[in-house]
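Novice: the amino acid sequence is not available; the structure is as follows:
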């Protein structure tokens, strides 16, 4: 992983989106070395050095460089089920323009969920790709408890591996569902692949939201391979699509470290229409995250 100086250069060189008022980066992570926020003993890697204060400053710079003023911090599994670093980040950033997604297990208590909602968490994450302590059965049981608190489920999966299995149950899930990283599709199979087609069907029926993020994980810069997937999603339901950078690019898993300007340029190339940019960066996140 790059050192902090390299990361800062990547952020500073980014190109702003322009005049999107109230625009939101709907997917970033927060890291920082602090004895209050212990790392998980089962973590896959160590985050970059730097205090939480340092990384919050970097995050603010990241947003300014894109011309965005809102953000969603997705709790990293590097810290396990202890969501405190993410809660502290939201506390310092302020709930006016910032929200969080947390990690829980099947046994999460009512008290824990109440505290998360109070701290600005708008959802929890189910991870089919890297694993985790929340499984699909637990998610189904948890869904009405989340809905009662204005929260949703965020799912990281491979659409070509997992969507056929869970699509029927997703139609019945008793809370909103956000699919991360465009369903991490199989680029070689194209947007007509069966699993991605099922994802698009759910999107068309307002059963899921789709995050147009993570393209660097399954394609190479300038990420033009992903354009047809982005456009296919927008063709069926542009009111349910949002965008996130995935900054600061942790747990790369063999993917190349991306540059933020390349990620923003990829979105603008795939979606040149200003009206759609406004919907994806501002209107849709405002509805989903209750800004």
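Specialist: Sure, I can see it. All figures in this text were calculated on a predicted structure; none of them were measured in a lab. Numbers count the residues shown, from 1 in each chain.
Novice: hey, let's count contacts and neighbours off CA atoms from now on
Specialist: Noted.
Novice: who does the lengthiest strand in the chain touch, helix- and strand-wise?
Specialist: As assigned by DSSP state E, the longest strand anywhere in the chain is strand 121-127. Strand 121-127 sits against strand 98-102, helix 136-147, strand 152-156, with contacts defined as 3 or more C-alpha pairs under 8 Å, 6 or more residues apart in numbering; DSSP states H and E.
Novice: tell me how far it is from the chain's mean position?
Specialist: Centre-to-centre, strand 121-127 and its host chain are 10 Å apart (C-alpha atoms, centre = their mean, to the nearest Å).
Novice: tell me which stretches of the stretch 151-291 of the chain form strands.
Specialist: 152-156, 177-179, 209-211, 241-242 (DSSP state E, counting those that start in this stretch).
Novice: and for the stretch 1-150 of the chain?
Specialist: 24-28, 70-74, 98-102, 121-127.
Novice: any idea which of those gets closest to residue 262?
Specialist: Residue 262 sits nearest to strand 24-28 of all those, at 14.9 Å, using C-alpha to C-alpha.
Novice: other SSEs contacting that closest one?
Specialist: Judged by 3+ C-alpha pairs under 8 Å, 6+ apart, strand 24-28 is in contact with strand 70-74.
Novice: helices and strands around the strand it packs on, which ones?
Specialist: If contacts are counted by 3+ C-alpha pairs under 8 Å, 6+ apart, strand 70-74 sits against strand 24-28, helix 84-93, strand 98-102.
Novice: export those to a markdown table and append columns for distance to residue 63.
Specialist: Below are these laid out as a markdown table (distance: least, C-alpha to C-alpha, whole Å):
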| stretch | distance to residue 63 |
| --- | --- |
| strand 24-28 | 7 |
| helix 84-93 | 12 |
| strand 98-102 | 12 |
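Novice: below is an additional structure, to be compared with the one above:
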């Protein structure tokens, strides 16, 4: 039985990091460390996501991908002027998508010529775009991505406002995009939305809404290991949270296995 963790970061403290970063790790999070934790949870396949504090230097992640091309895939962070030949190389190394981590940043002009070229090149290679932004801004971003022909994976439950929850207009917009068939949502790290253990019911309500609209064929799960800035979290805890939000075993197995295996090209 396949179990795919679609959101894992690997890094070491001595890597060159962005000068303007929100977070500096005080520990190493190696592939070996992760495998030890993941094995206990039964994880068989893993998607490595480039950490924001490493910027466009994906070399550490790429080195990890080359070590196990059968069980690892990657989501890179890239500049908009990345050459087509570089995308080909990244794809050969196991990169299946590009992350737009726009948390706290200005919205990019996705309809501008440079972005259109970049997104078209991604679509040509069937590389997805993983989008991390508060739900309220999704209507300003998702249409341009879909117009360019890329598949869209929205991070962290869609990032609804922690007070509005499922009533967030941006979240309601996200639900409406299920009909496109080209939008997926990642059930991962509710704590990034401000949800604490006291807000467990909010996470369940959001999961129920997403499942009702997208179905288990367009939802995936991620542990967010090593849970930067929330290191008290665990892979086991993330799986338990998924069980609460998706109590039906068959739906949960599709999310953990079939859907993720297909979306990330395993």
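Specialist: Sure thing, it's come through. Note that this is a predicted model, so its numbers are computed, not measured.
Novice: that older thread, in TSV, list the strands of the stretch 1-150 of structure 1 along with mean neighbour count and distance to residue 248 of structure 1.
Specialist: Below are these laid out as TSV (neighbours: other C-alpha atoms under 10 Å; distance: least, C-alpha to C-alpha, whole Å):
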stretch	mean neighbour count	distance to residue 248 of structure 1
strand 24-28	26	7
strand 70-74	24	11
strand 98-102	27	16
strand 121-127	26	18
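Novice: nearest to residue 166 of structure 1, of those?
Specialist: Closest of the strands of the stretch 1-150 of structure 1 to residue 166 of structure 1 is strand 121-127, at 12.4 Å (criterion: C-alpha to C-alpha).
Novice: residues in structure 2 aligned with that closest one?
Specialist: Counting by TM-score structural alignment, strand 121-127 of structure 1 falls onto residues 95-101 of structure 2.
Novice: got it, and stretch 67-87 of structure 1?
Specialist: Mapping stretch 67-87 of structure 1 onto structure 2 (TM-score structural alignment) gives residues 42-62.
Novice: by contact count, what packs against whichever helix in structure 1 runs longest?
Specialist: Counting residues, the longest helix found in structure 1 (DSSP state H) is helix 52-66. Packed against helix 52-66 of structure 1 by the contact rule (3+ C-alpha pairs under 8 Å, 6+ apart) you find helix 4-12.
Novice: and the helix it packs on, what does it pack against?
Specialist: So helix 4-12 of structure 1, by 3+ C-alpha pairs under 8 Å, 6+ apart, packs with helix 52-66.
Novice: distance from the chain centre to the helix it packs on, please.
Specialist: That offset, for helix 52-66 of structure 1, works out to 17 Å (C-alpha atoms, centre = their mean).
Novice: do I have it right that residue 177 of structure 1 meets residue 155?
Specialist: Yes - taking C-alpha atoms under 8 Å as the definition, residue 177 of structure 1 is a contact partner of residue 155 at 7.3 Å.
Novice: pull the contacting residues for the residue nearest the centre of structure 2.
Specialist: Note on structure 2: the residue nearest the mean C-alpha position is residue 155, at 4.8 Å, using C-alpha atoms, centre = their mean. Counting by C-alpha atoms under 8 Å, 6 or more residues apart in numbering, residue 155 of structure 2 touches 130, 131, 132, 133, 185, 186, 187, 188.
Novice: can you list the buried residues in the match of stretch 67-87 of structure 1?
Specialist: The neighbour-count check on stretch 42-62 of structure 2 (16 or more other C-alpha atoms under 10 Å) flags 43-55, 57-58, 61-62 as buried.
Novice: what does residue 279 of structure 1 align to in structure 2?
Specialist: In structure 2, the residue matched to residue 279 of structure 1 (TM-score structural alignment) is residue 254.
Novice: how about residue 199 of structure 1?
Specialist: Using TM-score structural alignment, the partner of residue 199 of structure 1 in structure 2 is residue 174.
Novice: what about its match, distance to residue 132 of structure 2?
Specialist: From residue 174 of structure 2 across to residue 132 of structure 2, the span is 13 Å (C-alpha to C-alpha, to the nearest Å).
Novice: please apply the same query to residue 55 of structure 2.
Specialist: In terms of C-alpha to C-alpha, residue 55 of structure 2 sits 15 Å off from residue 132 of structure 2.
Novice: now swap in residue 24 of structure 2 and tell me
Specialist: Counting by C-alpha to C-alpha, the separation of residue 24 of structure 2 from residue 132 of structure 2 is 19 Å.
Novice: swap in residue 5 of structure 2?
Specialist: 17 Å.
Novice: what does residue 214 of structure 2 give?
Specialist: As for residue 214 of structure 2, its distance to residue 132 of structure 2 is 18 Å (criterion: C-alpha to C-alpha).
Novice: which one's more surrounded, the two?
Specialist: A side-by-side neighbour count of residue 214 of structure 2 and residue 132, using other C-alpha atoms under 10 Å, places residue 214 first with 22 against 19.
Novice: that one -> structure 1?
Specialist: Per TM-score structural alignment, residue 214 of structure 2 is aligned with residue 237.
Novice: test my guess that that match contacts residue 203.
Specialist: Yes - counting by C-alpha under 8 Å, residue 203 is a contact partner of residue 237 of structure 1 at 6.4 Å.
Novice: which residues do residue 174 and residue 132 of structure 2 both contact?
Specialist: Common neighbours of residue 174 of structure 2 and residue 132, counting by C-alpha under 8 Å, 6+ apart, are residue 158.
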